[in-house]
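Trainee: kindly generate the corresponding structure for this input.
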Amino acid sequence: MAKTVLSPNSITFPQDEESRKFEKINTSVHNNSNNASFFVANEIADLIRQRQKEGKKLVLGLATGSTPTKAYDFLVKFHKEEGLSFKNVITFNLDEYFPMEADSIHSYVRFMNEHLFDHIDIKKENINIPNGRLDREDVREFCDDYEKKIQDAGGIDIQVLGIGRTGHIGFNEPGSSLTSKTRLVRLDRVTRLDAASDFFGLENVPTRAITMGVGTIMAAKKIILMAWGEGKSIIVKEAVEGPIRESVPATFLQNHPNCSFVIDEAAASELTRINTPWLVSECQWNEKLIKRATLWLSEKLSKAILKLTNEDYNEYGMGSLIAEVGSAEHINLIVFNQLQRTITGWPGGKPNADDSQRPERKDPYPKTSLIFSPHPDDDVISMGGTLLRLVDQGHKVHVAYQTSGNIAVFDDEVIRFLDFATEIQEGNKELEQKFSEVREFLKTKSPGQIDSPEIQKIKGLIRKGEALSACRYCGVKEESAHFQNLPFYETGAVKKKPHTAEDVQKTYDLLNEIKPHQIFAAGDLSDPHGTHRVCLQVIYEAIDRLVADKVDWIDDCYFWLYRGAWQEWDIADMEMAVPIGPKDMERKKNAIFKHQSQKDAAMFPGNDDREFWQRAEQRNTETARRYNQLGMAEYEAMEGFVRYKFN
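Mentor: Predicted coordinates for the structure are as follows:
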């Protein structure tokens, strides 16, 4: 992976005991989820080996969902490559939807088999998962038996957990008591919303589940809770630093004698020692940390940057900064100028101008700009105003749509387009036959069932047509729209394949063909289904190869990251902010409207049920408002970017 930095100065966060004074649970922060998962897998493997030497069994409590899958991958690797045996392991899974057939694609039985059990030598009789196939009247007895089996096995040695946005552990929703045991529960609406994409709609998500209780979890000898991504950062902070309360069940873990949170840097980003380290201990001040602290103080006090005083800094733990730099006025001016220089109406660089204080260089002009869009609408949703500005200012703009986006099209759209096609080509027997087959398939299709290859193709064509329409509206030439259809995505299901050399090669070839002076890509790693993350990883690997191959154009290429539909960059991290006027904001929304299959209701709305244009407008106007409150000029809206530098 390409090594990246946000600025010439990296922030060194305090790691001593004093810096953790707000944390009520032992919290281990790792560079990324891969390293954190390896750490957890090693913890489990070491205890398995230790128990084997002692001739004893190990009882594991296991979780499902996307969070633990990498840890399970490492355990499988340890088994296959290092001979780690699971014959002495007994497992108890946390939960299961109810009702749920074991062979359903949504079943946790199937999940565990596919991710772990089918690949190791665990004895089948040692696997225990709540039974979603029971008759309702048999559930209570099953739950009592489940508790007894755990006790008979000697109790759980290590319990693996994830954490939901409501703070639920297992399916123990807000309101669960500390003494609750394995039982049938009703799922919170937020939990069901988070699962809706996997079930192809909220209406298909079960309303109930069988789950171990909080009391069952708390009885485990050791607990490891894992969390990845910025989307979990707020609830992680609540669980680790907040008061214990039933409305956030994860806070009960503060009372466990041997509980650890293992998280990545993104999930840790709201912890006090990470987000505001000057509040917990002395800091090693550098340019980036000074900027972050000053902007935080300005927003905290609702004061423009240039109005901050020595007393303001001293009151909020930044007396050492005043001592080092000299005065509030001097700090204010430095940060004010830094922030002002991020603002530019010329995202491709302003020709014939002094570019020494601008985010983008003036030459060459015009530039060739390549915008990578993970889905067929991310370009206009996330940086539509900047895209329009680049076109208006005469740059050669290319857009690379990395995936087909076909799973995000409702079945009704397929019928609508085929109705139109058969009307246009009335009497075309082949088309009529195809339409009949498609209609019959969709009539009997069950929720979550994978579309036939024919329907996947039609849905991909619908998204492609909408993307081309948006390109035409924005002034991007049709021949400059590149539809990569990266293979990792083309499964027809929410779950994707790991990316391969083929995905990287396609991206490598496109980059080398276009030879851009600017690359724009989605750095929105909070995308709930991981597509953005994989798409960015593919770009990084392609760039690594280009750098290794010493292609002549790569040294003169700037690489900018935008955020997607889920959230915006922190202003302290933004290195280019492009103002959008009222007219261009309307043009941006109109470009988003070209994606009709995503209008009114999206297949995968995530945790925000607003339309994408509403999210984009709110995010862009909020960025402009915050810049204005910091003392900058007042703009209608702004799009923010972070520059990544590759070796």
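Trainee: CA only for contacts and neighbour counts going forward, please
Mentor: OK.
Trainee: state the distance from the residue positioned nearest the centre of the chain to Leu339.
Mentor: Geometric centre of the chain, nearest residue: Ser526, 2.1 Å, by CA atoms, centre = their mean. Note on Ser526: its distance to Leu339, by CA to CA, to the nearest Å, is 25 Å.
Trainee: for Glu23, same thing?
Mentor: Distance from Glu23 to Leu339, by CA to CA: 32 Å.
Trainee: sequence B follows; please return its structure for comparison with A:
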Amino acid sequence: MKTTLDKKGIDISYKPVGQFEETRFEKIHNVIFEDSNEASIRVAEEIADLIRKKQAVGKNCVLGLATGSSPIRVYEELVRMHKEEGLSFSNVVTFNLDEYLPMDKGNMQSYYYFMHEHLFNHVDIPSENVNIPDGKITQGEVVDYCLAYEKKIKDNGGLDFQLLGIGRTGHIGFNEPGSHRNSGTRVITLDHITRVDAAPAFLGIDNVPRKAITMGIATVRNAKRIVLLGWGHNKAEIIKDTVEGNISSQVPATYLQEHNNVTFVLDVGAGSELTRNKTPWLVGSCEWTDDLTSKAIVWLCGKTGKSILSITDKDYNDNGMSDLLSIEDSYDLNIKMFNKLQHTITGWPGGKPNADDTSRPERAVPAKKRVIIFSPHPDDDVISMGGTFDRLVEQGHEVHVAYQTSGNIAVSDKEALKFAEISNTITPSKEAQKIIDGILSKKENTFDSLNVRLLKGAIRRGESYAATRYLGLQDSNVHFLDLPFYETGTIKKNNLGEADIAIMVDLINKVKPHQIYAAGDLADPHGTHKVCLDAVFEAMKRLKEEPFMKDCWLWLYRGAWHEWDINDIEMAVPMSPSQVLKKRYAIFCHQSQKDGVMFQGDDSREFWMRVEERNRGTAERYKALGLAHYAAMEAFVRYKFD
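Mentor: This is a model prediction of the structure:
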């Protein structure tokens, strides 16, 4: 198979297991793709090839299947191949890894529901060939049930192929830290982090079951072939620990190091912490591009605790970068890097009028720019770039804010009930009373009615207006796009569609911006940010021939979960203490997202606290590198289309 390298030199081909050359750091074969979509298609192709080979010799194909967000695209591609290419599942027998306990099959959070929704309802697999752990098994029956599940796998000849995801605890299936390498199918108590990660789907951690039934480590390891999927920056640390660490029950996925036919299929984010990607100069010789040199110098400063201009030849030589010194001496390297970072700092995010912009991140002309800030949810604008937003308005640019989704699902029933009751008190109505009755009688894991969703969306709109008015923006420049992909009433969203893209294209074409700001935070736990960014990319792609697009720059910001690496930052906007406070008050306008937000991940702090720490940390890192010290900084990367 031909090796394919991305523009940074990362191998993104899907190589057969025998061709992988292990570094002294890596103990598991892994391949990295530019994005999870292409990676998922390649995995689906491997599964399809296996199914067809088994069909050709009249044998069943026994698949071990996973749930969660990671394999969804794989299942979508398998369904497409069934419908468009005639791939038959008539000879497929499946065994799912796990199920929550207790859990009804009809519950939309059950893995039984998940597998039928994403795969089984759309292909020709015989129902008797589908095996999913029973979430209603009683305590007295569970031991015999688990033994029977193991026996059924063996009676079918064992697993030909096992598909896995990985949790942030290092669990595979629900084999949490402490699981033994010889463990079989059993009941297990879920780790707190696992329950936190599942909380968005259950609308709060209190609704997440505390136990599950899962295949064991030994069951998984007995599969003839194993493929583990890992997507996004939030999986990068555990991927590194699994691939490069020692085998330990505290990271159960490390037991896969003992398997002779396993591949980790990763996207760039998930593979970003691997030594060959993060610090390739420690692995072997490098092609020292400008980007890699910048990355290495920033890393070296952190390793030595020195500022850029203080690094010596010895520091380079002692840390695997002697070959870089053969290209350029340390003095020139240090000066170039210092100047590069210094030139990213600007108090004029829209460009400084009547100034030499040769070394500035933004153009001086036109002095007054048309700007669109795309915000996936109705608070990402002020959380992620509230200081920059304020600067753009103060400096006289024509700023537009576009909220891509309604954000209604993030409003709690308690908050919606409060507004409905206030409305009904002021002006009693049947509509308000119906909403109140609907919320009070709502059963666990049921969808909001359309009226409740509209109320929750109106709450988010009112809060958004409060924040944009506080920053001095006219209401006419605030746009609520309510992209259709989001409006399902559930955590599970639709795929991006033509209607979504048409809405985006229409707004961009109407404003004809010189600048677009969009959320590039792909570590967002709910994935909405990625879909919203894809909508921006697709809309700009379709408009690329329009004359105004030649002068339109796209700047990416990040949200409350993740920040750009210092060496990647291309514009850093400093904030004074008073601006930090002003940004905080703008975030406070989003009252429904304060005091116990529904989807906050494993960080119990409110968004303003997290983002202030992040902005302060960015400023501190600039200071540590020897640059000017500010109270806080917001960071951006310019996205350049090919």
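Trainee: between Glu23 and Leu339 of structure 1, who's got more neighbours?
Mentor: Taking other CA atoms under 10 Å, Glu23 of structure 1 and Leu339 do not tie; Leu339 has more neighbours (24 against 19).
Trainee: can you find the partner of that one in structure 2?
Mentor: Counting by TM-score structural alignment, Leu339 of structure 1 corresponds to Leu341 in structure 2.
Trainee: residues near the closest residue to Val251 of structure 2 other than its chain neighbours, how many?
Mentor: If you skip the residues right next to it in sequence, Val251 of structure 2 has Gly170 as its closest partner in space, 4.8 Å away by CA to CA, 6 or more residues apart in numbering. Residues lying near Gly170 of structure 2 (other CA under 10 Å) number 25.
Trainee: Gly170 of structure 2 contacts Gly178, correct?
Mentor: No: applying CA atoms under 8 Å as the test, Gly170 of structure 2 and Gly178 come out as separate, 10.5 Å apart.
Trainee: and for those two, which residues touch both?
Mentor: Both Gly170 of structure 2 and Gly178 are contacted by Gln250, Val251, Pro252, under the criterion CA atoms under 8 Å, 6 or more residues apart in numbering.
Trainee: which of those sits closest to Phe95 of structure 2?
Mentor: Pro252 (20.1 Å; CA to CA).
Trainee: what is the equivalent residue in structure 1 for that closest one?
Mentor: Residue pairing (TM-score structural alignment): Pro252 of structure 2 is matched to Pro249 of structure 1.
Trainee: from Ile217 of structure 1, how far off is its match?
Mentor: As defined by CA to CA, Pro249 of structure 1 lies at a distance of 11 Å from Ile217 of structure 1.
Trainee: what's the answer for Leu161 of structure 1, then?
Mentor: 9 Å.
Trainee: and for those two, which residues touch both?
Mentor: Joint contacts of Leu161 of structure 1 and Ile217 (CA under 8 Å, 6+ apart) do not exist.
Trainee: quick check: stretch 33-48 of structure 1 compared with structure 2, mean distance?
Mentor: Compared with structure 2 after fitting, stretch 33-48 of structure 1 has a mean deviation of 0.9 Å; criterion: mean CA distance after the TM-score superposition for structure 1.
Trainee: how about that stretch: buried residues?
Mentor: By neighbour count with 16 or more other CA atoms under 10 Å, stretch 33-48 of structure 1 contains the buried residues Ser33, Asn35, Ala36, Ser37, Phe38, Phe39, Val40, Ala41, Asn42, Ile44, Ala45, Ile48.
Trainee: thank you kindly, that will do.
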